[in-house]
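Chemist: here is my input; please provide its structure:
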Amino acid sequence: MKNTVVGILTIIIVALMGFVATDDAVYHGGEHGKVIEDMGNKTVNASSSTAPEEKDDREKEKEQLKALRDKAGNAGAFKVSQEYKSKCASCHGVNGEGIMGPKLFGQSADKVYKDLVDFKAGRKENYIMKGLLIKLEESDLRRLADEIGDFPNRAKESK
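Modeler: Below is the predicted model of the structure:
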């Protein structure tokens, strides 16, 4: 009996999937799809009536490059050490912009150093940070903190 009910439900579900796939005209270029296409053309035509002056190729390339940089973020804005890349970048971003971990960009070297020491000592709880820092010496922590504190200066120099 269970097999019969499951078989009937499966047939009904497959039939509904087929009906939905063939019924919606928007996705298949039907009348509704043409309405949406016309709306897009009207916006393009409305904006083309006040067309800006033609830009030369160099300006177009600069705009395209800027758009790509904006889209990609700050991934290659400035150089960071291999130590930062291997220990910090996976959570805090290549340039400290913050991904899963908090944003480091703009923090002072002293604050970062204090936080690193607190994580290592266990005063701040974060098992990932403690695991990453447990084998590092104080001089390593200072070097990482100084590098992170210098991120704003590096960003200015790279522009």
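Chemist: only C-alpha atoms from now on, for both contacts and neighbour counts.
Modeler: Noted.
Chemist: need the residues that contact the helix or strand hosting Asp118.
Modeler: Using DSSP states H and E, Asp118 sits within helix 109-121. Helix 109-121 is contacted by residues 104, 124-126, 129-131, 133-134, 138, 141-142, 144-150 when judged by CA atoms under 8 Å, 6 or more residues apart in numbering.
Chemist: for comparison, sequence B:
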Amino acid sequence: MKNIIVGALTLLIFALMAYTASQGRAYQGGEHSKVVENIGTKSSAQSEANSLQEKSDREKETDQLKAIKDKAGNIGNIKTSAEYKSKCAACHGANGSGEQDDRKLMGPKLYGQNSEKIYKDLIDFKAGRKENIIMKGLLINTSEEELRKFADEIGAFSLQSQKQSE
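Modeler: A predicted model of the protein is given here:
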């Protein structure tokens, strides 16, 4: 009985294989492989035109990025204290932008915020009204006078960059 079942399944498998082979190119992508072949036979003139278009698009993007950076001001040359560099720059960036070397950092953007808002946020982090373990750990032994200095320094970032761009 087992031999009959195994024989019937073997015949069924061979029949399915024959059907698949008759449909053509089953293991090479079927009908969709023909589309890929057509893409490969594109004329060289079209590919050159596309590469020129891509270059001009890249140049446009580069020009747009440069214009945005110029419009935002020169925030790369902001003077910061050693305390800011040691406590804040790792998460918020050396200039408070929340980015470093075109990659997003853990902390939010501080650049452009006023000193009163930053001071209030620092007090809230220290008191635990705002939840952030890293901020609470950094600020737990910091006096309110030092918090005020941090807030004033960070609040002056946008003023520094405006003076430098003028």
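Chemist: give me the TM-score for these two chains.
Modeler: Scored against TM-score structural alignment, normalised by the length of structure 1, the superposed chains reach a TM-score of 0.56; 112 aligned residues with a CA RMSD of 3.5 Å.
Chemist: re earlier: what range in structure 2 matches the helix holding Asp118 of structure 1?
Modeler: Aligned using TM-score structural alignment, helix 109-121 of structure 1 spans residues 115-127 in structure 2.
Chemist: what are the buried residues along that stretch?
Modeler: Ser115, Ile118, Tyr119, Asp121, Leu122, Ile123, Phe125, Lys126 (16 or more other CA atoms under 10 Å).
Chemist: burial of the closest residue to the last one other than its chain neighbours, as a residue count?
Modeler: The one in question is Lys126 of structure 2. Leaving aside its chain neighbours, Lys126 of structure 2 sits nearest to Lys136 (5.1 Å; criterion: CA to CA, 6 or more residues apart in numbering). Number of residues near Lys136 of structure 2 (other CA atoms under 10 Å) recorded here: 20.
Chemist: kindly state which residue of structure 1 is aligned to Lys136 of structure 2.
Modeler: By TM-score structural alignment, Lys136 of structure 2 lines up with Lys130 in structure 1.
Chemist: what segments of structure 2 are strands?
Modeler: Remark: strands assigned in structure 2 by DSSP state E are 99-100, 103-104.
Chemist: between the ones you listed, which gets nearest to Val6 of structure 2?
Modeler: When the strands of structure 2 are compared by CA to CA, strand 103-104 sits nearest Val6 of structure 2, at 60.7 Å.
Chemist: one step back: make TSV from the buried residues of stretch 115-127 of structure 2 and add distance to Leu65 of structure 2 to it.
Modeler: TSV is the format used below for these (distance: CA to CA, whole Å):
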residue	distance to Leu65 of structure 2
Ser115	28
Ile118	28
Tyr119	32
Asp121	31
Leu122	33
Ile123	36
Phe125	35
Lys126	37
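Chemist: name the nearest of those relative to Ser44 of structure 2.
Modeler: Comparing those against Ser44 of structure 2 with CA to CA places Ile118 closest, at 57.8 Å.
Chemist: next one: that closest one from Ile75 of structure 2, what distance?
Modeler: Going from Ile118 of structure 2 to Ile75 of structure 2 by CA to CA, to the nearest Å gives 18 Å.
Chemist: and Lys124 of structure 1, what does it touch?
Modeler: When contacts are counted by CA under 8 Å, 6+ apart, Lys124 of structure 1 touches Asp115, Asp118.
Chemist: run the last query once more with 7 Å
Modeler: The neighbours of Lys124 of structure 1, taking CA atoms under 7 Å, 6 or more residues apart in numbering as the test, are Asp118.
Chemist: next one: Val44 of structure 1
Modeler: No contacts exist for Val44 of structure 1 under CA under 7 Å, 6+ apart.
Chemist: please report how far the match of Lys136 of structure 2 lies from Asp115 of structure 1.
Modeler: In terms of CA to CA, Lys130 of structure 1 sits 11 Å off from Asp115 of structure 1.
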